[in-house]
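[1] show me how the following folds:
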Amino acid sequence: MKAETWTIVGVGIFFGLVSPIYWLLTNDWTGTTALVMTFLLCALLGFYLGVVANQIPGRPEDRSDGEIADGAGELGFFPPYSWWPLFTAAALAVVVLGVVFGWWLFIIGSGILGVMVVGWVFEYYRGIHAH
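    Now for the predicted structure:
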């Protein structure tokens, strides 16, 4: 993750240098705030990637003598298709529309959203994809 860390840190340095220059040239609060927030986001992500890179010893991607075959093997669990994200998004849309049209719709949507989130979280404990 060292390459990822330095990429994000480099982008953060760019935004950190551009932010005051942009402010001096335009006196625009909105753009300057966006640039500063982007710099802070890059700093946070770069810090996180740096900490995680120190916790993972010897990734083949980080070694100069690393081979493609060194990274072979099981990489993790990748879920198959799932309908739960679609229904969760639809329930969230009902919740947001409930804020606009009435609290009764918000309450109904919140109940449906709760069921959808629980279904999505526990999807791999039941049924065809259980393990």
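
[2] contacts and neighbour counts: CA atoms only from here.
    Fine.

[3] what about stretch 113-128, how long is it end to end?
    Using C-alpha to C-alpha, to the nearest Å, one end of stretch 113-128 lies 23 Å from the other.

[4] and that stretch, how far from the chain's centre?
    Stretch 113-128 sits 21 Å away from the centroid of its parent chain (C-alpha atoms, centre = their mean, to the nearest Å).

[5] which parts of it are buried?
    By neighbour count on 16 or more other C-alpha atoms under 10 Å, the buried set for stretch 113-128 is Leu113, Met116, Val117, Gly119, Trp120, Glu123.

[6] this one next, for a side-by-side:
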Amino acid sequence: MKSETWIFGGCFVFFVLVTPAYALITDASDHGMDWTGTSALFMTALLTGMIGLYLGFHAKRMDPRPEDRKDGEIADGAGELGFFSPYSWWPLWCGATLAIIVFGAAMAAYWLMIIGGVLGAVALAGLVFEYYRGDHAH
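    Have a look, this model is predicted:
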């Protein structure tokens, strides 16, 4: 976790330095300061700082991982890493129904949004309950 903390800490410092520079550069133009870009860079700095602090606090509380130790070997990280889902078609259907809902909202076709919502509920239920039936049931 220490390496990730340093990465996000470096990103935080970068964005803290870039944000006022960007504000000054855009303020020198004829159109005035770009508030959208400046606030986006400021929020990005806050986000990277928040993640860096979170990872830093957890790095102090947990046992060091093999990559955090100076005497760590590659073999120390061997073993089961966790459960990873096999391929699934449900995320495709969830994304397709979201596309239908967004398309319906863009075209003000509320009937299409309702159809997308119903199909989306079915797709979301399929995604959530995928491991309760079928080939991958537990």
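
[7] can you find the partner of Ala89 of structure 1 in structure 2?
    Applying TM-score structural alignment, one finds that Ala89 of structure 1 aligns to Gly95 in structure 2.

[8] measure its match to Ile101 of structure 2 for me?
    To Ile101 of structure 2, Gly95 of structure 2 is 10 Å away according to C-alpha to C-alpha.

[9] cool, Phe83 of structure 2 as well?
    Where Ile101 of structure 2 is concerned, Phe83 of structure 2 sits at a distance of 32 Å (C-alpha to C-alpha).

[10] neighbour count winner among those two?
    Ile101 (24 against 6; other C-alpha atoms under 10 Å).

[11] distance check, that one against Leu124 of structure 2.
    Ile101 of structure 2 sits 14 Å away from Leu124 of structure 2, going by C-alpha to C-alpha.

[12] can you find the partner of Val117 of structure 1 in structure 2?
    So, by TM-score structural alignment, Val117 of structure 1 is matched to Leu124.

[13] now that match: which helix or strand?
    Using DSSP states H and E, Leu124 of structure 2 falls within helix 110-128.

[14] sec struct for the one residue sitting closest to the centre of structure 1, please.
    Closest residue to the average C-alpha location of structure 1: Leu45 at 10.2 Å, with C-alpha atoms, centre = their mean. When classified by DSSP: H, G, I helix; E, B strand; the rest coil, Leu45 of structure 1 comes out as helix.
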